[in-house]
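[1] How does the following fold in three dimensions:
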Amino acid sequence: MESFLVKLCSLTKTTISIHSFHFLAACAMIFLVLYLLSRRNQVFLVDFTCYNPPNCLRAPISAFIEHIERSNKFSQESIDFQTKIHSRSGIGNESCLPDTLHHLPPSVSLTDSIEEVQTILFPMAEDFLLKNKISPKSIDILVVNCSIFCPTPSISSMIVKRIGLGSNIRSYNLTGMGCSAGLLSVSLAKDLLKIHKNSLALVVSLESLTHNGYPGKVKSMLLTNTLFRSGGTIILLSNRKQDRRRAKYVLQHLVRINMGFDDQSYTCVFQENDEEGHVGVSLSRRTMHIASNALRTNMVRLGPLVLPYSEKIRYLWSVFLQRVCADPKSKQYIPDFKKAFEHFCIHSGGRAVIDAVEDNLSLSEEDVEPSRMALYRFGNTSSSSVWYALCYLEAKGRVKRGDRVWQIAFGSGFKCNSAVWKCVSDVHPTCSLNPWSDRIHLYPVEVPEILDT
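    Coordinates of the predicted model:
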């Protein structure tokens, strides 16, 4: 009897051991599948660069004022208004304008606009591909965005012809998408990379200023003359396994918000004719209010993807107290996004844009320093501005492996787009293609509330 019980216990233990092994093997298999699925559609940012204008194109405040005075296109009231706005814009004396706008009178023909675009893009693209040892024929996808200037053939076709991309290139040219178009282009490239496996995508973002100056007297349209400056960026994205080790970042999330259904949002940044027939882009007084609403909407959709559970619980509890318990003393809790990100790259649309995001997110001066310095040195470079801020962080040596970066861009329509990147390599601050490298030791600088005019 005792022998029988011993054999029974031994058999039971063996059975349990077999079942335990099968259970652990099944769990391991499930985790392996989930891990592979999570990595299968990853989009890597291999490298990027931003346009660094030559010093001869600088447009210091004194030269800007003299230029608009001698152009004989503006009334004294319009000159005084632009002088006042420029002095308070947060833009310093190193920002640049294209060569065509340094002429008197400015050269604003179609040929001049094409020359401006080619001057920015061609040398930058050639140097970028050479530095990264990328053959033009290996590029599978090209996405270009330039909001207002749309020539025929397109800018994307110019790039295809100049750098010799292959005949099977999937080329896209986006226009009219505003300052948030840079992240929108990344979104399009990401979606294409999900479909086309083992591919490289080149994303190009810029804005042309040559023919977009406003010569009239409507103040809401004169604002664009004082804010926009030359800039552009090129980004190399990949889903190839061999690019995993050399990539700088991996794209974790991209959230896009379009508030165009609302009349005020739709018209707050609007291109139109004034009473005298001059074409300009009007910026509404409510733009900052609309931008704040769009940012909050974006945060609501992004928050569940990135915030730690502690912040989610505190937010839900505040909503419960407000809506269910109807507690008049309770306020809706604004999650602390600094617990989700180490770095912030805000669209350098102007001092007011950066201030609004700083207030909405309760950021510190150090958090918004990259965007303030990008605005100060380069001005509003439209869709490429968030990349100048990231270049600043890299040149300062602040981006470390494992850090998360939140890029926030605003644009006409009205749109608010967010991109979340995770650093997956050691980023070297001495990169030769970083436009900050030659003078990063001079920054940050103190930006006064009112600059001398």
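[2] make it CA atoms for all contacts and neighbour counts henceforth
    Fine.
[3] For the most centrally placed residue in the chain, give me its contacts.
    When CA atoms, centre = their mean is applied to the chain, the residue found nearest the centroid is residue 386 (3.9 Å). Under the criterion of CA atoms under 8 Å, 6 or more residues apart in numbering, the neighbours of residue 386 are 345, 346, 347, 348, 371, 407, 408, 409.
[4] Which one of those is nearest to residue 18?
    residue 407 (50.8 Å; CA to CA).
[5] Quick check: next helix or strand after the helix or strand hosting residue 358?
    Taking DSSP states H and E as the criterion, the element that holds residue 358 is helix 351-361. Later in the chain than helix 351-361, the nearest helix or strand by DSSP H and E is helix 365-378.
[6] and for that next one, what are the contacting residues?
    By CA under 8 Å, 6+ apart, the list of residues contacting helix 365-378 reads 90-96, 229-231, 343-351, 354, 358, 385-386, 388-390, 392-393, 443-445, 447.
[7] Sort out which of the residues you listed are in helices and list them.
    Residues of these located in helices (DSSP state H): 351, 354, 358, 385, 386, 388, 389, 390, 392, 393.
[8] In JSON lines, list the residues you listed along with distance to residue 117.
    Putting the ones in helices among the contacts of helix 365-378 into JSON lines (distance: CA to CA, whole Å) gives the following:
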{"residue": "351", "distance to residue 117": "26"}
{"residue": "354", "distance to residue 117": "27"}
{"residue": "358", "distance to residue 117": "33"}
{"residue": "385", "distance to residue 117": "17"}
{"residue": "386", "distance to residue 117": "20"}
{"residue": "388", "distance to residue 117": "18"}
{"residue": "389", "distance to residue 117": "22"}
{"residue": "390", "distance to residue 117": "23"}
{"residue": "392", "distance to residue 117": "24"}
{"residue": "393", "distance to residue 117": "27"}
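[9] Relative to residue 208, which of those residues is nearest.
    Among the ones in helices among the contacts of helix 365-378, and counting by CA to CA, the member closest to residue 208 is residue 385, at 14.0 Å.
[10] contacting residues for that closest one?
    Per CA under 8 Å, 6+ apart, neighbours of residue 385: 231, 346, 347, 348, 349, 374, 375.
[11] Could you export the residues you listed as JSON lines, including distance to residue 35?
    Shown next, in JSON lines, are those (distance: CA to CA, whole Å):
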{"residue": "231", "distance to residue 35": "39"}
{"residue": "346", "distance to residue 35": "32"}
{"residue": "347", "distance to residue 35": "34"}
{"residue": "348", "distance to residue 35": "37"}
{"residue": "349", "distance to residue 35": "39"}
{"residue": "374", "distance to residue 35": "38"}
{"residue": "375", "distance to residue 35": "40"}
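[12] I'd like the structure of this one too, to check against the first:
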Amino acid sequence: MTSRIHSLETAVPDAVLRQVDARDLFARQAGLSRLGTRLIATAFDASGIEQRHTVIDELVAPRDSPLVDADGGIRPAPTSERTALYARYAPALAIDAARRALASASVAADEVSHLVTVSCTGFVSPGTDLALVQALGLAPSTARLHVGFMGCAGAFPALRAADAYCGADPEAVVLVVCVELCTLHLQATDEPEQIVAMSLFADGAAAAVVSARPAAGDALALDGFLTDVLPDSVDEMRWMVGDAGFVMHLSSRVPGHIGRGIRTALAPLLPEGPQAVDAWAVHPGGRSILDHVEDALGLPETAMAPSRAVLSDYGNMSSPTVLFVLRELLTGGARGTVCAAAFGPGLTLEAARMRVEPAGSRA
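    Modelled structure (predicted):
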């Protein structure tokens, strides 16, 4: 039996942070070196991002709060305060995306057999998984799995687990929900690696319904998964829990490592080569990453257009972002073979081969 994604839906916070305003906010922080100020201007202006969404609306309209003071100064709030904000805001965003996904797939709550949640930006227990069960009216017996701290590539282990559940039980219906609140961990800094991270990350959620049942509308059949670790890159991307929030170390060498390694890494998943792929859903970890993937695989500029559109409108939301790109492909009428890929700490490459099944078709 072939598992398929029946629906993909997304949700973002209401507050919109324009990239030019984010740049100016960070450049005004006290204690920045002259070099740090220049790096902020360069990183933010070259990001390919027009706007981002955030649960911290005081970043848009400064007022006194745990993370931002009334003058727009970013406070060094302890991780405990940031975690409390995660517990307040993450469930609602996840529930919004999940409710939309169930409705889009015409799946009732009592049909869901498995729930897989993904997040790397906050941890509480009981957490978002139980909040989803209760808010959506899922059965208390719904099997739950959480994929934690796997970074931007976290959606792929979740989809792989969903595929395995459906392979074991053709009647399984799996709800996959990714939610990330990256802006909870924004920090005033003049460290080059962290400045790049501050220029990229945003908040959002995405949900998918996966089942081997026939789909009512267009669906994405799951034809295979791949995991690989790119050579000599273990220290190039790190995501760690710090005392004043989670800390991202993002080396400027990451795009080059991806460009040098991606063609070889994808070969087992794409034995016919990249030219056999009709549509690409590459996680927009940054503009330079998309440029390097495009060049390394010999793709036309149009191949990365959905990824660039998501980057421009939403920024890098970590794990949900590639699902935003897949949704962009489906709503844009993509057909044929799809290759989706994302990159996480390691550097770990996660990828999947998919196939668009138009409404009414059967595997």
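[13] returning to that earlier point: filter the contacts of helix 365-378 of the first structure down to the buried ones, ChimeraX style.
    Buried residues within the contacts of helix 365-378 of the first structure, by 16 or more other CA atoms under 10 Å, are selected in ChimeraX with:
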select :90,91,92,93,94,95,96,229,230,231,343,344,345,346,347,348,349,350,351,354,358,385,386,388,389,390,392,393
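[14] Which residue in the second structure aligns with the residue nearest to the centre of the first structure?
    Mapped onto the second structure by TM-score structural alignment, residue 386 of the first structure lines up with residue 322.
[15] repeat for residue 303 of the first structure
    By TM-score structural alignment, residue 303 of the first structure lines up with residue 270.
[16] just checking, that match is part of a helix?
    No. Counting by DSSP: H, G, I helix; E, B strand; the rest coil, residue 270 of the second structure is not found in a helix; it is coil.
[17] OK, contacts around it?
    Counting by CA under 8 Å, 6+ apart, the residues that residue 270 of the second structure touches are 276, 353.
[18] What residues in the second structure pair up with stretch 217-226 of the first structure?
    Counting by TM-score structural alignment, stretch 217-226 of the first structure corresponds to residues 190-199.
[19] buried residues in that stretch?
    190, 192, 193, 194, 195, 196, 197, 198, 199.
[20] And stretch 90-107 of the second structure, by the same measure?
    90-102, 104-105, 107.
[21] nearest to residue 185 of the second structure, of those?
    Using CA to CA, those come closest to residue 185 of the second structure at residue 90, 13.7 Å.
[22] The closest one maps to what in the first structure?
    Taking TM-score structural alignment, the alignment pairs residue 90 of the second structure with residue 117 from the first structure.
[23] all strands for the stretch 201-350 of the first structure, in order.
    Using DSSP state E, counting those that start in this stretch, the strands of the stretch 201-350 of the first structure run over 232-238, 249-258, 269-273, 279-283, 343-346.
[24] that older thread, find me the equivalent region of the helix holding residue 358 of the first structure in the second structure.
    The aligned range for helix 351-361 of the first structure is 287-297, by TM-score structural alignment.
[25] Residue 181 of the second structure touches residue 121, doesn't it?
    Yes. Residue 181 of the second structure is within contact range of residue 121, at 5.8 Å (criterion: CA atoms under 8 Å).
[26] Residues that sit against both of these two, list them.
    Common contacts of residue 181 of the second structure and residue 121, defined by CA under 8 Å, 6+ apart, comprise residue 86.
[27] and the equivalent of residue 81 of the first structure over in the second structure, how many neighbours does it have?
    Alignment note: residue 81 of the first structure maps to residue 39 in the second structure; criterion TM-score structural alignment. Residue 39 of the second structure: 19 surrounding residues under other CA atoms under 10 Å.
[28] Residue 39 of the second structure falls within a helix, correct?
    Yes. Counting by three-state DSSP, residue 39 of the second structure is part of a helix.
[29] I'd assumed residue 62 of the first structure was in a helix, is it?
    Yes. Under three-state DSSP, residue 62 of the first structure falls within a helix.
[30] That one -> the second structure?
    Counting by TM-score structural alignment, the partner of residue 62 of the first structure is residue 20.
[31] Dump the strands of the stretch 201-350 of the first structure to TSV, plus distance to residue 85 of the first structure.
    TSV is the format used below for these (distance: least, CA to CA, whole Å):
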stretch	distance to residue 85 of the first structure
strand 232-238	24
strand 249-258	28
strand 269-273	17
strand 279-283	13
strand 343-346	21
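[32] so how far is stretch 253-262 of the second structure from its chain's centroid?
    Taking CA atoms, centre = their mean, to the nearest Å, one finds the center of stretch 253-262 of the second structure at 19 Å from the center of the full chain.
[33] Now do the buried residues in that stretch.
    Buried residues in stretch 253-262 of the second structure (16+ other CA under 10 Å): 254, 255, 257, 258, 259, 260, 261, 262.
[34] Tell me which residues are up against that stretch.
    230, 231, 233, 236, 237, 288, 289, 292, 293, 295, 296, 297.
[35] List only those of those flagged as buried.
    230, 233, 236, 237, 288, 289, 292, 293, 296, 297.
[36] What is the nearest of those residues to residue 79 of the second structure?
    residue 237 (20.5 Å).
[37] The closest one reaches residue 347, doesn't it?
    Yes. In this structure, residue 237 of the second structure is within contact of residue 347 by CA under 8 Å, at 6.6 Å.
[38] which residues of the first structure fall in helices?
    2-40, 61-70, 76-87, 110-131, 155-163, 181-195, 219-227, 263-267, 287-306, 309-323, 351-361, 365-378, 385-395.
[39] Give the buried residues for the shortest one.
    Going back to what we said before, that points to helix 263-267 of the first structure. Neighbour-count burial for helix 263-267 of the first structure [16+ other CA under 10 Å]: 264, 265, 266, 267.
[40] which one of the helices of the first structure is the most hemmed in?
    helix 385-395 (a mean of 27; mean count of other CA atoms under 10 Å).
[41] by how many degrees do that helix and strand 232-238 diverge?
    Compare the direction of helix 385-395 of the first structure with that of strand 232-238 by axes from the mean of the first three to the mean of the last three CA atoms, to 10 degrees and you get 80 degrees.
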